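Enquirer: Got a sequence here, can you model it:
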Amino acid sequence: MKLTLSALAIAAVLATPAQAQGLSYPATRKVDQVDGYHDTAVADPYRWLEDDNSADTKAWVAQQNEVTDKFLAAMPQRLPVRHIYTELYNFERFGIPFHEGGRYFWSRNDGLQQQNVLYTARTLKDTPQVALDPNALSKDGTVALSGVVPSRDGKLLAYGVAGAGSDWQVWKVRDLATGQDLADRIDWVKFSSAAWTADGKGFFYARYDAPKEGDALKGANYFQKLYYHRLGTAQADDVLVTENRDDKEWGFGAEVSDDGQLLLVTVWKSAGSKNGLMVLPLPKGAFAGGKPQPVTLDFDAQYNPVAVVGGKLIVKTDKDAPRGRLVAIDLRHPAPAGWKTLVAEGPDAMTGASAVGGRFLLSYLHDAATLVRVHGADGKRLSEVALPGIGTASGFGGRWDERETFFSYTSLTNPAEIHRYDLKTGRIELFKRPKTAFNPDEFETRREFVTSKDGTRFPIFIAARKGLKFDGSNPTLLYGYGGFDISITPAYNVTAATWLKMGGVYVIASVRGGGEYGSAWHEAGTKLKKQNVFDDFIAAGEWLVRTKVASPATLAINGGSNGGLLIGAVTNQRPDLFAAAVPQVGVMDMLRYQNFTIGWAWATDYGTSDDAAMFRALYAYSPLHNIRSGVKYPAVLITTGDHDDRVVPAHSFKYAATLQAADTGPAPKLIRIETNAGHGAGKPTSKIIEERGDILAFIANTMHLEVK
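Expert: As a prediction, the model looks like this:
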């Protein structure tokens, strides 16, 4: 199957698709709501859509979905694209194995299972047994595993489940010998895993108080606390380990050192990458009470604990090293003046560190592609892990006294394959390689560099069929994110593979706001500098047009969450540059985002409208507030989930209503609202295929492309 674009179709791409002629959007009621921000009055006529549980909003959702469903169903590309997507999604996929208590654990999906299944085996040669199958937890496949943590002896499994894409989790404990759950149940967990004590008698976790009615609209009114749960007791009896009532933005991550003698508490504050670090002794591997003591609570840099080695706490930090370094801290004298640098900052950004087999495995990004270097206990560089090519590697977990680790490797055109790495011999062995209907040998990826408006240079990765002629006629899909220190690196995904197999070109842009070049790169795309992100992405689009990879008639853009904000902002700023735009679960109302659920935590990247200078910056790019009536826009498909409790659907609802009410030309402006779905994590396979297939079919339909 392939996608074809005739010369006549190219000329007609910016015309209205046949289905859009006479398209009538539901009338959206307006209210007389005006808010004062400093010296500016801002109207918010669709404020009522913020209540996603009201009867009026539910009726609006049904009306919008009726219009969208009718449009999508009439697209001749829909079924062929869904067929290709299903074919490419249907392949065996594996998670990265890890070892605990004499058992190996890894996840597997046979292809079209709604959720990945957790398996366990005593050796890698044994036939694996099912440890936990989340597909048995719900009829519709919307209940997903949010985390799994075996006890040190490998007998028990703490696991979290979340339903309908929600961030809320329930944690339970399973006896792996019997396959039965214990009576223990932990509620109101969000943004937390579990950390077993070495004696196996309980675990640490972070939770919120049970929310009261209306708290969904008052996200800052609850705060996280760190607890210890002893097996066999009620959650009401769990021991409060630490909290901070004076700063409700604090959250906690917990892990126990390999020797079981120390609890390492990472203190996060909002969604920023800067954090605090505390420790609590665990005598004889047990929790004996007490309060964690700070190593640092300055929140001036990243402090990520790696291991406890030789009585020293090893930490990856960007303190005085924007691209990262490895330090050793004597906990008897934890003042920063006494920290010893084990591995100094280098030219590449250190993005990860682990301690396995008496070695430190340090992951770096070199122009947004992974490098992994091996260092000895003294910090001396020993070797480099031989990766298959320019792509993304992850994993490398394990314990200091183990000799093996596992990692995955992927690129834009290579599905993730799993490797075993022997720390003693340096030997790399293939563990699992997926067999797919996508043939990577037919495609190629190249890295290019684009110069942004202010002269900043950044990489983009372009995947296309080998030998494809670049004459501006190629349907091209450009993806970006640009925020929260999250690096966009070349990795296989079925959306890209489907687009490539259809004959398109797929491009990712590693713009500012991510972590590709360290903390300075991230900060250059935040707060008052957020416009840099949009400038970078626009520059990538202009580069693709200038070099004839694409043209404005054949260029589409896509991004989700913070990337949805990116797509909304650049669509407003350069509607002439793109044929289609698909913002998914986007942050669209930059003046009120902090008022909903966890939104307050994003102020580290965005700032808030409470500050006069930040208000002006936010108001200048907020997708909701900068839709330009009287200007011809590309076709827009907005996607969200009605149960999204991270980026609440009100963002997309209000944006869609405003876009439909404005005079932005005849191209469709539609919103696809997935019911009983959230932000994306844990979404069942069937919903993924339907939604992402519709996205690609919408783009193909906009460009009048024939999909065979």
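Enquirer: contacts and neighbour counts: CA atoms only from here.
Expert: Will do.
Enquirer: Centre of the chain to stretch 182-202, how far?
Expert: In terms of Cα atoms, centre = their mean, to the nearest Å, the centre of stretch 182-202 is found 24 Å from the chain centre.
Enquirer: So for that stretch, what gets flagged as buried?
Expert: Neighbour counts over stretch 182-202 (16 or more other Cα atoms under 10 Å) mark 184-198, 200, 202 as buried.
Enquirer: how far away is Gln584 from Ser652?
Expert: Taken as Cα to Cα, to the nearest Å, the spacing of Gln584 relative to Ser652 amounts to 8 Å.
Enquirer: Now the second one, please; I'll put the structures next to each other:
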Amino acid sequence: MTTNSAVASPSPETTSALTYPTARRVEQTDNYFGTTVSDPYRWMEDVDSSELKTWVDAENEVTQAYLSQVPSRETMQRRLMELINFERYTAPERRGTRYFYSHNSGLQNQNVIYWQEGLEGEPNVLLDPNTFSADGTVAISGMSVTDDGSMAAYSIADAGSDWVKWHVRDVTTEEDLPDIIEWSKFSGAAWLKDGNGFFYEGYDAPEAEALKAANYFHKVFFHKLGTPQSEDKLIFDRPDDKELNLGAHVTDDGRYLVLYQSKGTSPNNEIAIKDLQQPGSGILRLIETADATYAPINNDGTLFWLLTTLDAPNGKVISIDLNHPEREHWKTVIPESKNKLSDISIIDNTFIANYLADAQSLIELRRLDGQLIERLKLPAIGTAYGFGGLREDSETFYQFTNFTTPGTIYRLNMKTRQSTLFRQPKLLFDPALYETTQIFYTSKDGTRVPMFVSHKKSLVLDGSAPTLLYAYGGFNVPLMPEFSSAHVMWMEMGGVYAQPSLRGGGEYGEAWHEAGTRLKKQNVFDDFIAAAEWLIANKYTSAAKLATSGGSNGGLLVAACELQRPDLFGAVIAQVGVMDMLRFDKFTIGWAWKEEYGSPSENAEEFAAIYKYSPLHNILQGTAYPATLITTGDHDDRVYPAHSFKYTAALQAAQTGPNPILIRVETRAGHGAGMPLSKRIEATVDQYAFLVMELKVGALGE
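Expert: The predicted model follows:
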């Protein structure tokens, strides 16, 4: 193996080519609707093979040897730790007389869960996941507290897995009960009003290896406290459709169990309701057709308020009376507006409606008849979320953040409608030195797309600034202004951080989302490429100084764009990406993404569209691709790590010129959720070291 000489920012023209570990090729072909497709690295789908482990270890050695050449790596690590080392809280939630919240003192690997009596009470540690494992890789993935605040069901994820194990803790004694629930996935815990048990979701124990096996037939179970899991009752399932995901929620009054059913990752869903006060009562199929999103907000007896996209892509609020559930009796309470209604709650018998206005939060308070009371004044342009609680509560809490403001918590008095500062982090940088603007650019087909651009106020627009372009563009997920210590450090280094709101996301409602799905997925790539071109045309940066980054669906995004426009980017960081778009539905929960991407093996038209952009299948031999860093976790059971392995091997084999193609495989890590802070810091520093090398970024303080 050969590496470059140890200089801070080697010139690509003088960098010697890396020698990569040999990746064996096999004669494997598949036929898709008459098209023969080669898959020479199919053997990499066996992620437990000794051959693959040898290859992964060797690739990690190449990557670390390359990145170790950056002298400022240790300086970046120290500065990032300084920027992250501030107290972080979540908004408190009241249960009975107790308040529950999480807290991180600064550099703890995992947040600690606390409870206290009243807002002025003494904090008590309820759960400290930092004690669960020596390396911090065991995390709390979910928690639900009984109405009286006496019991907490919490789920544990090991090494970032989607599989979780449920436990129950007595809040007063801070001791665990014997109750343990296994083989739960994509689940919450919905307690009965009396706290005697809870509903949860899961699958039958997989017969094959759990990391790889596809998961079908999601089910809702009920666990009664003090009984073994073997006695848990199956409450609801849909054996007629193995691809439905289920969810369960108990209404605040404790009377009804609301059962959600959605197909894969589609935002549309059905709803069934069971009356828990009527023993032996059947299940009412309230919404039998998943023709829109239906999200119950709250209820007053048999009257339910729901947020729906039915005939309203941006969302509206309707009411349904269970005594007259037919559609002709549904009433519109808050009509659709030009802004997307992303979330809504009822506190003090008042709607708190959280809208997205050009990817920023806009909060409206409305009466239960839908009439506007006022718009909540927010501290600045940014993102506000929270607003939880019960319908009769007279207070609620929310968190506000933007690109230079860490999560700051406010208490909203619903009687006076005044917000007061509740908890504010102390910062180790000066936010006044930076600015964020929102611009709008035109995509290939004329669509107007917004983008946030953040940087030092002193930035000179001469095309020389290293720029990090980050996006997602899928699954109805909106990218909002949000604080990141890593992005602050990037701006301290003279960098620009740019975040466009691509089609496929959730910034402008369901029509915006659908415009970037299935046969229209190319729109997402066009939007991203147009963002890069705008940054260059407007003298923020140049192609040689422009880096892209994205994770999961965003990893697919940046990989597809580097293949379509290799001339446009100086560096690419593709994290846990979906790279083999012809086989994404073969592993774990990948089949659920067919609602978003289409079905490559079942639909000829969708196969043809996917085949045109699938990263693994659009690599051209003898092409000079941008410097690329691919990242994945060896325990990723969301996006199976073979995606990244196969893409790396194929891209390394095709690359011409000196630009490196590297892969960084994190051990005891999954898709990203629950990753300990120490590992997140190491991963970020490695990514920035890569950018320092490839974009010739100056050291901190220059």
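Enquirer: what's the TM-score for these two chains?
Expert: These two chains, once laid on top of each other, score a TM-score of 0.97 by TM-score structural alignment, normalised by the length of structure 2; 693 aligned residues with a Cα RMSD of 1.5 Å.
Enquirer: Which of the buried residues of stretch 182-202 of structure 1 fall in strands?
Expert: Using DSSP state E, the members of those that fall within strands are Asp184, Arg185, Ile186, Asp187, Trp188, Val189, Ala195, Trp196, Gly202.
Enquirer: out of those residues, which one sits closest to Ala416 of structure 1?
Expert: For these, the minimum distance to Ala416 of structure 1 (Cα to Cα) is 27.7 Å, reached by Ala195.
Enquirer: Isn't the closest one up against Phe203?
Expert: Yes. Using Cα atoms under 8 Å, Ala195 of structure 1 is in contact with Phe203, at 5.1 Å.
Enquirer: count of neighbours near the counterpart of Glu417 of structure 1 in structure 2?
Expert: Glu417 of structure 1 maps onto Thr408 in structure 2, with residues paired by TM-score structural alignment. Number of residues near Thr408 of structure 2 (other Cα atoms under 10 Å) recorded here: 20.
Enquirer: before we move on, what about Asp367 of structure 1?
Expert: Number of residues near Asp367 of structure 1 (other Cα under 10 Å) recorded here: 19.
Enquirer: Map it onto structure 2.
Expert: For Asp367 of structure 1, the equivalent position in structure 2 is taken to be Asp358, counting by TM-score structural alignment.
Enquirer: residue contacts, its match?
Expert: By Cα atoms under 8 Å, 6 or more residues apart in numbering, Asp358 of structure 2 lies in contact with Asn339, Pro450, Glu507, Tyr508.
Enquirer: Name the member of the residues you listed with the most neighbours.
Expert: Taking other Cα under 10 Å as the neighbour criterion, Glu507 ranks highest of the contacts of Asp358 of structure 2 with 30 neighbours.
Enquirer: before we move on, back to that, now list whatever residues contact both of Gln584 and Ser652 of structure 1.
Expert: The contact sets of Gln584 of structure 1 and Ser652 overlap at Ile638, Thr639, Thr640 (Cα under 8 Å, 6+ apart).
Enquirer: Rebuild those residues as CSV, extending it with distance to Asn53 of structure 1, neighbour count and secondary structure.
Expert: Putting the shared contacts of Gln584 and Ser652 of structure 1 into CSV (distance: Cα to Cα, whole Å; neighbours: other Cα atoms under 10 Å; DSSP: H, G, I helix; E, B strand; the rest coil) gives the following:
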residue, distance to Asn53 of structure 1, neighbour count, secondary structure
Ile638, 20, 23, strand
Thr639, 18, 24, strand
Thr640, 15, 28, strand
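Enquirer: Pick the one among the residues you listed closest to Ala236 of structure 1.
Expert: If you rank those by distance to Ala236 of structure 1 using Cα to Cα, Thr640 comes first, at 35.7 Å.
Enquirer: show me what contacts that closest one?
Expert: Gln584, Val585, Gly586, Pro649, Ser652, Ile671, Arg672, Ile673, Glu674, Gly678, His679.
Enquirer: Structure 2: which residue goes with that one?
Expert: With TM-score structural alignment as the criterion, the equivalent of Thr640 of structure 1 in structure 2 is Thr632.
Enquirer: just His704 of structure 1 next, same as before
Expert: The equivalent of His704 of structure 1 in structure 2 is Lys696 (alignment by TM-score structural alignment).
Enquirer: Against Lys185 of structure 2, how distant is the counterpart of Asp441 of structure 1 in structure 2?
Expert: In structure 2, the position corresponding to Asp441 of structure 1 is occupied by Ala432, as judged by TM-score structural alignment. In this structure, Ala432 of structure 2 and Lys185 of structure 2 are separated by 43 Å, where distance is defined by Cα to Cα.
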